[in-house]
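Engineer: could you work out the structure for the sequence below:
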Amino acid sequence: MLSGVNVALGVTGSIAAVKTVELAHELRRHGASVRAVMTPAATRIIHPWALSFATDHEVVEEITGDVEHVALCGRDGWADVFLVAPATANTAGKMAAAIDDTPVTTCATTALGADVPVVLAPAMHEPMYDHPGVLEALATLESWGVDLVDPRIEEGKAKIASEEAIATALARATTPRTLAGRHVVVTAGATTEYIDPIRILTNRASGRTGRAVARACYVRGASVTLVHDGPDVEYADVKRVETADEMLAAVSEACVTADALVSAAAISDFTADAVEEKIRSGSPLSVELEPTPKLIDSVRRDHPDLPIVGFKAETSGDDAAMVREANRIRDRVGLAFVVANDASVMGEDDTRVLFVAGEDDPADVEEARGGKDVVAGRVAERLARVLDGGSDADIETGTGTEGDEPER
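Structural biologist: Modelled structure (predicted):
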C-alpha cells in the first residue's frame, strides 16, 4: 500500500509519541521508507535512539546549516509526504499560523509551501481538542489541503488514530485520485444462514480481500460503502449484514447512488427455514435448503448500466477452468471483469488471481499475485479504467438470468 513512499515523520510532545516506534515499523511493513523529525518536547517523552532504530535513519532533532527541513520537505526534497503524528494542539496551532520554531513546524512550513502532501494525526486531551482555537486551526489546515486523521475519542482523551488509519491516510495522500468523485459499493466476507438460534450455514471467507478492495478504492479517492458482517472501518461507510437477504437489501439500497459495484463477498447459495428453538442433538436430521437470490443478477436487473466487478472462486486448481467459469458468469450478467481465484487461498495472507475481461482471449486474462493490498490495488486500478471508458469498459450489460454459480 505504501511501496516506495518516503515518509517524513514529525513527532511532537504528546504522550502518544510512545506509539511512534510501532507506527514507524508498521509504515515500513507497508513498504514505506521513514525518517523522523522530533520537537524538543518529544525527545523528553521518547528517546531519539528508539526512532532511529525503528526507522533505520538518524533522527532530526534540530535544524542546522545542512537545512534538514529543505532536504526532507523542500520542492526537491526526499519526502513524498510529511506526517505529523502525534500532532499536539500547540503544533497544530503553530502550523496554521506559519510559526516554525521547532524542527517539526519548520518542516511543516516548508512542506506546505512546496506542495508536499501533509497528513496530521492529532492527539491530546479531549477539552484541548474541543477548544475553538484548536478546531479553527485544524479547519484552516484542512482548507490548505492537509489531510486529518481523526482521533479516537475515549476516556476523555482524543487518542491518536490507529496505525491502519494513519497508513491508509498516507496512501490516499500519495496515490493518484483515479476514483475521485465516484461512489463504489463493495461486498466482503461470508454471509450466515440460520438453521436454529445456534446452528448456521456459512463458509470460510474472511472478508480480508473485500475490505482491502474497499480501502484501495478509498485510497484512490472514491466514496465507499462496504457491506459485510464485520467491523467498522475508517475508509468506508459500513452496512453490517448477516444473511444473504440482508446483504441483497443493503446493496440494492446503496447502488441507487453508486457508480460501480464490486461483489467480493462469498454469499451463501442456500438458506434454511430456521426453527425458533434449538434442535436437539442425537437424532437423524434432514434440513430443507432453498437457493438464495443471486445478488449480481438482482442488481443487474435493477441497474442495467451499472459497472459490476464479480469474484469467482473455484476448487479445481486449473487456470483454464477458472477462466471458463469466470467468462460464463461475466457473459451471463454482463460484468466489467471477473476476478477468478482458487478457493485454496481463502484466508491466506498472499493470494493469486486472474483478471478475466474477455471471452477465451488470452490477452484479456491477466495474473496478479501478492498480498491482499497488492491485488486489491489492481482491482481498483482496473475499475478506474472501466469508469473512465478504458480498455475494460466494453461492458456487455443485460438483464441476466438466475443461475447456480456463487459470486465470489
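Engineer: make it CA atoms for all contacts and neighbour counts henceforth
Structural biologist: Noted.
Engineer: now the helices for this protein?
Structural biologist: Remark: helices assigned in the chain by DSSP state H are 20-29, 40-43, 48-55, 68-73, 89-96, 103-113, 126-129, 132-143, 163-174, 208-219, 244-254, 295-302, 319-333, 372-387.
Engineer: so for the first one, what gets flagged as buried?
Structural biologist: Of the residues in helix 20-29, those buried under the neighbour-count criterion (16 or more other C-alpha atoms under 10 Å) are 20-21, 23-28.
Engineer: a markdown table for those residues, including distance to M322?
Structural biologist: Shown next, in a markdown table, are those (distance: C-alpha to C-alpha, whole Å):
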| residue | distance to M322 |
| --- | --- |
| T20 | 44 |
| V21 | 44 |
| L23 | 40 |
| A24 | 40 |
| H25 | 38 |
| E26 | 35 |
| L27 | 35 |
| R28 | 35 |
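Engineer: to compare against the first, here's the next sequence to fold:
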Amino acid sequence: MRIVLGVAGGIAAYKAVLLLRLLREDGHAVRVVPTRAALEFVGRATWEALSGQPVTTDVFEDVDQVAHVAVGKQAELVIVAPATADLLARAATGQADDLLTATLLVARCPVLLAPAMHTEMWEHPATVANVATLRSRGVHVLDPAAGRLTGTDTGPGRLPEPDEIAAAALALVTDRPQDLAGRHVVVSAGGTREPIDPVRFLGNRSSGRQGVALARTAYARGARVTLVAANIDVPVPAGADVVRAETGAELRDAVRAAAKDADVVVMAAAVADFRPRTSAESKIKKVAGGAGPVLELVETVDILAELAHERLRADQVVVGFAAETGDDTGSVLEHGRAKALRKGADLLVVNAVGGGRGFGTEANDVTILDGSGAVVGTAAGSKDEVADAVWDAVVERV
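Structural biologist: You can find the predicted model right below:
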C-alpha cells in the first residue's frame, strides 16, 4: 500500500520513527512528508534511510514532478503523527503553504490525524473547533492519550503509541464493510469494582478484551464509537471516545448519558450483580482472635434490562453479553436463553467462562441469541472475529 506519513513539528516526532518502521515492516511503501519544523526534531537523513524514499517539505522542491499534487493523488492512506495544534488549524482552514498541507488538500484516500500537544492547547476552543471541522469533513482525528507530556506536565495530549496509530489507520483501509458509517455505537467493557473499604472491593475476572475488540471493529466499520471503560487490562482502542467508570453505578450513569443519541448500545462489561450495602470509610482491620467482617450484599441495578425496556432512543438496538457456567440446573445455553427472555435485549451474546475460557483470553466462543432465545449466529476465534460476528448480527437490525 502507498502510505504518506506526515510529521508535524512536535517533540512526539520521535515516535513517528517507530511508526514508520512498523509500516515498513508490514510491507507498505511509505513516503514521509515532514514540515520544516519537524526536521528540527528528527532529521531528513533518518526519514530517508528508514523509508527508502526522498524527503521534501516545500512545494517548490521537485517542481518538475508537481509533487504538491502527485504525492496526495498517489496515496492510498495518509497518516499525520504527530498532528500539532498548528497543523490541525492549517488543515481545518484549507491552507497549503507546505507539501504536507497541500497533500492533505489533494488526497482523496482515508486520512488519519494523531494529535499531540499540551493539554491546554488540546482543550482550547480553537483546537476543539478545528477538530470538529475536520471530523465533519470525514477526516479521522484520534483523541490523544493521557499521560506524561513534555517536562513534568501530565494530562490529555500525549501521542498514542505507534502500534495503536498503525492499527487505527490500517483499519480504515481493510476490507471490512463500512456498514456502520454514520452510526453512533456505545460499548461498555471491563469489570466493575464495588468498594468494601478504601483498599478492598468486590470484582470479577473481566479483562475488557472483548468490549475493546467490539469498539475497535465498530470504528473500523465506520461507526462513531463511545467506549465506557470500567476496569480493563488492555489499552483503549484509538479512535474511540473513552469514558471511564469504576463502579456499577458509575458505569450505569455513563452508559445512559452516552446512549441518549446512540443507534446501538452493547453491554459487554461484566457488571457486578451485588455490592456491599455499606462501604467502610477507613480500612477494615484484622482483630486478633476475632472473626472476619460479615458483608451484607444488595443487588445492583440491571443496566441491560433497564436499557432494553426504556429504549432511550427510538429504534435503538440493545445488545447484551451473558457470561455463563453450566450447573445442575441447566447448560450454558439454557441459562442464556432464560436470560434473553428476562432481559428483553434485541441480541444476547452467550459465552461460557471459567476453566481458561472467556475472561482474560485472546479468543472467545459465543452463541448469539435474539430476544426470544432463538440462535441467530455463532462465532469462534479471536475476539476481533467474534466482534465482527456480533456487528454482522447488529447490522441486520439497524
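Engineer: can you calculate the TM-score here?
Structural biologist: The TM-score (TM-score structural alignment, normalised by the length of structure 2) is 0.70; 368 aligned residues with a C-alpha RMSD of 4.6 Å.
Engineer: which of the helices of structure 1 is buried the deepest?
Structural biologist: Comparing those by mean neighbour count (mean count of other C-alpha atoms under 10 Å), helix 208-219 ranks first with a mean of 27.
Engineer: just checking, what packs against that helix?
Structural biologist: Packing partners of helix 208-219 of structure 1 (3 or more C-alpha pairs under 8 Å, 6 or more residues apart in numbering; DSSP states H and E): helix 163-174, strand 183-187, strand 223-228, helix 372-387.
Engineer: let me have these in JSON lines, adding distance to H125 of structure 1 as columns.
Structural biologist: Formatted as JSON lines, those follow (distance: least, C-alpha to C-alpha, whole Å):
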{"stretch": "helix 163-174", "distance to H125 of structure 1": "19"}
{"stretch": "strand 183-187", "distance to H125 of structure 1": "35"}
{"stretch": "strand 223-228", "distance to H125 of structure 1": "30"}
{"stretch": "helix 372-387", "distance to H125 of structure 1": "34"}
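Engineer: nearest to T209 of structure 1, out of these?
Structural biologist: Smallest distance to T209 of structure 1 across these (C-alpha to C-alpha): 5.6 Å, for helix 372-387.
Engineer: give me the angle between that closest one and helix 208-219.
Structural biologist: Following axes from the mean of the first three to the mean of the last three C-alpha atoms, to 10 degrees, one obtains 60 degrees for the angle between helix 372-387 of structure 1 and helix 208-219.
Engineer: got the contact list for helix 372-387 of structure 1?
Structural biologist: Outside helix 372-387 of structure 1, the residues that touch it by C-alpha atoms under 8 Å, 6 or more residues apart in numbering are 1, 178-179, 208-210, 212-213, 216-217, 220, 259, 307, 309, 336, 349-353, 368-369, 391-394.
Engineer: what does A24 of structure 1 correspond to in structure 2?
Structural biologist: Matched to structure 2 by TM-score structural alignment, A24 of structure 1 sits across from L20.
Engineer: related to what we said a few turns ago, buried subset of the contacts of helix 372-387 of structure 1?
Structural biologist: Buried residues within the contacts of helix 372-387 of structure 1, counting neighbours by 16+ other C-alpha under 10 Å: 1, 178-179, 208-210, 212-213, 216-217, 220, 259, 307, 309, 336, 351-353, 368, 392-394.
Engineer: from the centroid of structure 2, which residue is nearest?
Structural biologist: Most central in structure 2 under C-alpha atoms, centre = their mean is P237, positioned 2.9 Å from the mean C-alpha point.
Engineer: measure it to R397 of structure 2 for me?
Structural biologist: 25 Å (C-alpha to C-alpha, to the nearest Å).
Engineer: now swap in Q65 of structure 2 and tell me
Structural biologist: Distance of Q65 of structure 2 to R397 of structure 2, computed by C-alpha to C-alpha: 50 Å.
Engineer: against A340 of structure 1, how distant is A368 of structure 1?
Structural biologist: A368 of structure 1 sits 10 Å away from A340 of structure 1, taking C-alpha to C-alpha as the criterion.
Engineer: shared neighbours, those two?
Structural biologist: Counting by C-alpha under 8 Å, 6+ apart, the contacts common to A368 of structure 1 and A340 are 353-355.
Engineer: could you list which of the contacts of helix 372-387 of structure 1 belong to strands?
Structural biologist: Within the contacts of helix 372-387 of structure 1, residues falling in strands by DSSP state E are 309, 350-353, 368-369.
Engineer: need the outlier residue of structure 1, farthest from its centre.
Structural biologist: For structure 1, the residue at maximal distance from the C-alpha centroid (C-alpha atoms, centre = their mean) is S283, at 46.4 Å.
Engineer: what lines up with it in structure 2?
Structural biologist: Using TM-score structural alignment, the partner of S283 of structure 1 in structure 2 is G290.
Engineer: my guess is the residue nearest to the centre of structure 2 meets R216, correct?
Structural biologist: Yes: using C-alpha atoms under 8 Å, P237 of structure 2 is in contact with R216, at 5.6 Å.
Engineer: tell me the spacing between the match of A24 of structure 1 and P162 of structure 2.
Structural biologist: Note on L20 of structure 2: its distance to P162 of structure 2, by C-alpha to C-alpha, is 9 Å.
Engineer: over to A75 of structure 2?
Structural biologist: As judged by C-alpha to C-alpha, A75 of structure 2 and P162 of structure 2 stand 20 Å apart.
Engineer: more neighbours, these two?
Structural biologist: Comparing A75 of structure 2 with P162 by other C-alpha atoms under 10 Å, the one with more neighbours is A75, at 23 against 20.
Engineer: wait, that one touches A107, no?
Structural biologist: Yes: contact criterion C-alpha under 8 Å: A75 of structure 2 and A107 qualify, at 6.8 Å.
Engineer: list residues touching both of the two?
Structural biologist: Counting by C-alpha under 8 Å, 6+ apart, A75 of structure 2 and A107 have no shared contacts at all.
Engineer: quick check: end-to-end length of stretch 232-239 of structure 1?
Structural biologist: The straight-line separation of the ends of stretch 232-239 of structure 1 (C-alpha to C-alpha) is 9 Å.
Engineer: now do that stretch: distance to the chain's middle.
Structural biologist: How far stretch 232-239 of structure 1 lies from its chain's middle: 9 Å, per C-alpha atoms, centre = their mean, to the nearest Å.
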